[in-house]
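S.K.: let's see this in three dimensions:
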Amino acid sequence: MKITNGYVNITSPGRNFITLKIETDEGIYGLGDGTLNGRELAVASYLTDHVIPCLIGRDPFQTEDIWQYLYRGPYWRRGPVTMSAIGAVDMALWDIKGKALNTPVYNLLGGKSRDGVLVYCHAFGKDIDAALEDVAHHKNLGYRAIRVQSGIAGLKSTYGVAKGPGRYEPAERGLPSEYEWETEPYLRSVPKLFARVREAFGEDLYLLHDCHHRLTPIEAARLGKELEPFHLFWIEDPTPAELQEGFRTIREHTTTPLAVGEVFNSLWDAHDLIRNQWIDYIRATLTHAGGFTPMKKLADFAELYHVKTGCHGATDLSPVCMAAALHFDTAIHNFGIQEHMPHTDETDAVFPHQYYFKDGYMYPGDAPGLGVDLDEALAAKYPYQRAYLPVNRKIDGTLTDW
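M.R.: From the prediction side, this is the model:
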């Protein structure tokens, strides 16, 4: 079998997605997700102009060699654009393998380690009362694990809370909007939020919270310590992780579990975090971290240090990546939890898939390959529209982490 062609599909059924399709001389094709929120066209160009020509004529079964060729060959390594492109290729090649061998991808990764994949959803509200209503709503949908965010008194907007009615989608059409932020009101508000959630719903729900890189290590340590009575499953991205040693400060002051890594694109981003056991969950994604080939190595390395996975799964990744994540989650031993933000009906129609949700768990299905497809005729009805994530400023005007 040889690769004969590859091309990129750009579609925007509510938000932008980049999908790589790799074709072979035996009529089998594979799909990979290369979506990079707010920088989609950079990945599309990288694939079209620099990667796809290098794939023609290669054996799609040689996933390890092709991955190393794309990572080491250009000399310039890593970075979100490069790794998202490599991730799309690797995902598509594993999809081809599964289809050619007539088996789901999870069987190629070692087979099932579990029957279902525990997932968590997002609940939010403009204030604590509204957040409690949304928690109740998602509990009634069958979720056993719920991330909870709420608005903060005195701030016009905050991460994880929609500006109006309906689902939360952080990417906005047009140029970046600006949010405002102040840390101290947030630190006072979050413990009150989770005290109310536990009071209303008891101890049975797994509860999570996302700080979205907004705290210093000592501020995150304070928050983690104050949240200990409410037994959170984790606090996510408490501080920017460029300085990995910052997590040592947090770890030394709290037993609240720590999760980080949705912006990581290499094992080296998490190397010290894992080997020093400063985190409990690694959240890298198959798209942004380069696909199945490196993510399996990352999971195996993490397992040595009692670190579990908790892959990012927001709507800034397409159903192709969600399908891939569920195969990965099903197979690896040290799986922890999978983020699940349901896509819109329009997106699901463009990407028909076999995976499904039931009673708090998701299942990849048993179709050969990834079990997801692309309706290209329907995708063509949703042209690309420029969109960006917001930026964040403190009340005094200082640009800070969004």
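S.K.: from here on, just use CA atoms for contacts and neighbour counts.
M.R.: Fine.
S.K.: residue 233: neighbour count?
M.R.: Number of residues near residue 233 (other Cα atoms under 10 Å) recorded here: 20.
S.K.: that one and residue 257 touch, don't they?
M.R.: Yes. Contact criterion Cα atoms under 8 Å: residue 233 and residue 257 qualify, at 6.5 Å.
S.K.: grab the most central residue of the protein for me.
M.R.: The centre of the chain sits closest to residue 312, judged by Cα atoms, centre = their mean, with a distance of 2.0 Å.
S.K.: any idea how far it lies from residue 236?
M.R.: 11 Å (Cα to Cα, to the nearest Å).
S.K.: go on, residue 4?
M.R.: Distance from residue 4 to residue 236, by Cα to Cα: 42 Å.
S.K.: the two: who's more crowded?
M.R.: Taking other Cα under 10 Å, residue 4 and residue 236 do not tie; residue 236 has more neighbours (23 against 19).
S.K.: isn't residue 378 right next to residue 350, touching?
M.R.: Yes. Contact criterion Cα under 8 Å: residue 378 and residue 350 qualify, at 5.9 Å.
S.K.: the more surrounded of these two?
M.R.: residue 350 (22 against 15).
S.K.: got the contact list for the more buried one?
M.R.: 13, 374, 375, 376, 378, 379 (Cα atoms under 8 Å, 6 or more residues apart in numbering).
S.K.: try residue 191
M.R.: Contacts of residue 191 (Cα under 8 Å, 6+ apart): 223, 226, 227.
S.K.: rerun that using 6 Å as the cut-off
M.R.: For residue 191, the contact set (Cα atoms under 6 Å, 6 or more residues apart in numbering) comprises residue 227.
S.K.: second input sequence below; structure requested for side-by-side comparison:
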Amino acid sequence: MIIQDIKVFVTNPGRNFVTVKVITDEGVYGLGDATVNGREMAVATYLEEHVKPCLIGRDPHKIEDIWQYLYMGVYWRRGPITMAAIAAIDMALWDIKGKVAGLPVYQLLGGKCRDGVTLYAHANGETIEDTLDKAAQCIEQGFSAVRLQSAIPGLSETYGVLGDKKDYFELQGNRPLPPEQDWSTSKYFDLVPELFAKAKERFGNKAKFLHDTHSRLTPIESAKLGKMLEPYNLMFLEDASIAENQENYKLIRHHTTTPLALGETYNTIWDCKDLIQNQWIDYIRSAATHAGGITGMKKIADFAAVYNVRTAPHGAPDLSPICFAAHMHLNISTHNFGIQEFVGFGNEECQSIFKHDMKLENGMILVSDAPGLGVEFDEQEAAKYEYKRSYLPVSRLEDGTLWHW
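M.R.: Got it, this is the predicted structure:
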């Protein structure tokens, strides 16, 4: 068996996705997700111009060798574009291997460590009461963990809050230029402790709660927030601060016992090595699409297990159902899995393109036993939705200073 062709599709069923199809001479094919939100055409071109020509004629079963070839075999290593391209090829090769073996990918990774994959849902509201009402709905649906985000009074927009949009696809969809949002740490601090105090009062121990700061705080501000939230026993505080300087989290860790989660923008194990080995975080949140696929994620998870760090893969709507399926196979077979972020299976258009039989029951995903990843891609349906240039927002402090979004 050899790789005969590689096709790259860019489609927009409400938002852009980059899908890779690796086709073998025996007719077996595999699928991968290469989406880099706001830079979709960069990774599509990288795949077409620089990856595809190098892989035609190679043995698709040599997954580790091909991974190292695409990573070590170039001078310009790492980065979101390179690693997303590697990730998509890697997922597709695991998909092929599973189909040839007649087994779901999780069986090739060592088999099940648990019956299902525990998820956390999102409750996003315009007010604290609105957020808590939506949390109640999540709990009624069977979710045992819920992320709470509420609009900040005095700011025109707040990260994670849908406003007048019906879902994440409409909220973060086609923006021809980056929108700009204001940020105020003091106004944020006025809101968040009250949000979790009222959640504790209303729900007690009915569910675990999480919160995403989305890297808006300095390390000492994150330390202060973590300390303020200690009485409410969060499952974790996500992306409290940027950690390009990983020692930022040493400062945060020394001031609070609130569990910390980080890593959705990380591309390799090197981005989180110090954070993990120094036990400055409790959950590593890398995504298969952005961290080198199933192979890359396994390297991170196995390293994290040595230091009692659990996995909690990113589950944003800019990751296609192919990536979500890859996460499910990893999660079900990874001993130190913690929890999976879940924002739904996408809108109707998305579900018409990416077809699968993953089942949501009682706040858990029951992983497909179909051979490979268990996802099919409808090329004709995908062709109906053309690429549209789109951007994530830009954040500024109230005095106009550019800030972390």
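S.K.: returning to that earlier point: my read is the residue nearest to the centre of structure 1 is in a strand, agree?
M.R.: No. Residue 312 of structure 1 sits outside any strand when classified using DSSP: H, G, I helix; E, B strand; the rest coil, being coil.
S.K.: what do we get in structure 2 for it?
M.R.: Mapped onto structure 2 by TM-score structural alignment, residue 312 of structure 1 lines up with residue 314.
S.K.: just the element for the equivalent of residue 386 of structure 1 over in structure 2, please.
M.R.: Residue pairing (TM-score structural alignment): residue 386 of structure 1 is matched to residue 389 of structure 2. Per DSSP states H and E: residue 389 of structure 2 is located in neither a helix nor a strand.
S.K.: with residue 17 of structure 2 as the reference, measure out to residue 389 of structure 2.
M.R.: 11 Å.
S.K.: one more: residue 204 of structure 2?
M.R.: Distance from residue 204 of structure 2 to residue 17 of structure 2, by Cα to Cα: 40 Å.
S.K.: before we move on, what about residue 33 of structure 2?
M.R.: 8 Å.
S.K.: is residue 252 of structure 2 in contact with residue 223, as I believe?
M.R.: Yes. The criterion here is Cα atoms under 6 Å, and residue 252 of structure 2 meets it with residue 223 at 4.5 Å.
S.K.: please enumerate the helices of the stretch 301-405 of structure 2.
M.R.: 321-333, 348-353, 379-382 (DSSP state H, counting those that start in this stretch).
S.K.: wait, which of those is closest to residue 404 of structure 2?
M.R.: Across the helices of the stretch 301-405 of structure 2, residue 404 of structure 2 has its closest neighbour in helix 321-333 (25.8 Å, Cα to Cα).
S.K.: about what we covered before: more crowded one of residue 252 and residue 223 of structure 2?
M.R.: residue 252 (26 against 23).
S.K.: what's the match for the more buried one in structure 1?
M.R.: Checking with TM-score structural alignment, residue 252 of structure 2 has residue 250 as its match.
S.K.: before we move on, back to that, out of the contacts of residue 350 of structure 1, which is most surrounded?
M.R.: Of these, with other Cα under 10 Å as the count, residue 13 tops at 22 neighbours.
S.K.: OK, contacts around it?
M.R.: Residue 13 of structure 1 touches 346, 347, 382, counting by Cα under 6 Å, 6+ apart.
S.K.: which SS class is it?
M.R.: Per three-state DSSP, residue 13 of structure 1 ends up coil.
S.K.: residue 385 of structure 1 and residue 109 of structure 1, how far apart?
M.R.: 36 Å.
S.K.: please identify the buried residues of stretch 15-33 of structure 2?
M.R.: 15-24, 29-33 (16 or more other Cα atoms under 10 Å).
S.K.: closest one to residue 363 of structure 2 out of the residues you listed, please.
M.R.: Among the buried residues of stretch 15-33 of structure 2, and counting by Cα to Cα, the member closest to residue 363 of structure 2 is residue 33, at 24.5 Å.
S.K.: correct me if wrong: that closest one contacts residue 19.
M.R.: Yes. The pair formed by residue 33 of structure 2 and residue 19 meets the contact definition of Cα under 6 Å, at 4.9 Å.
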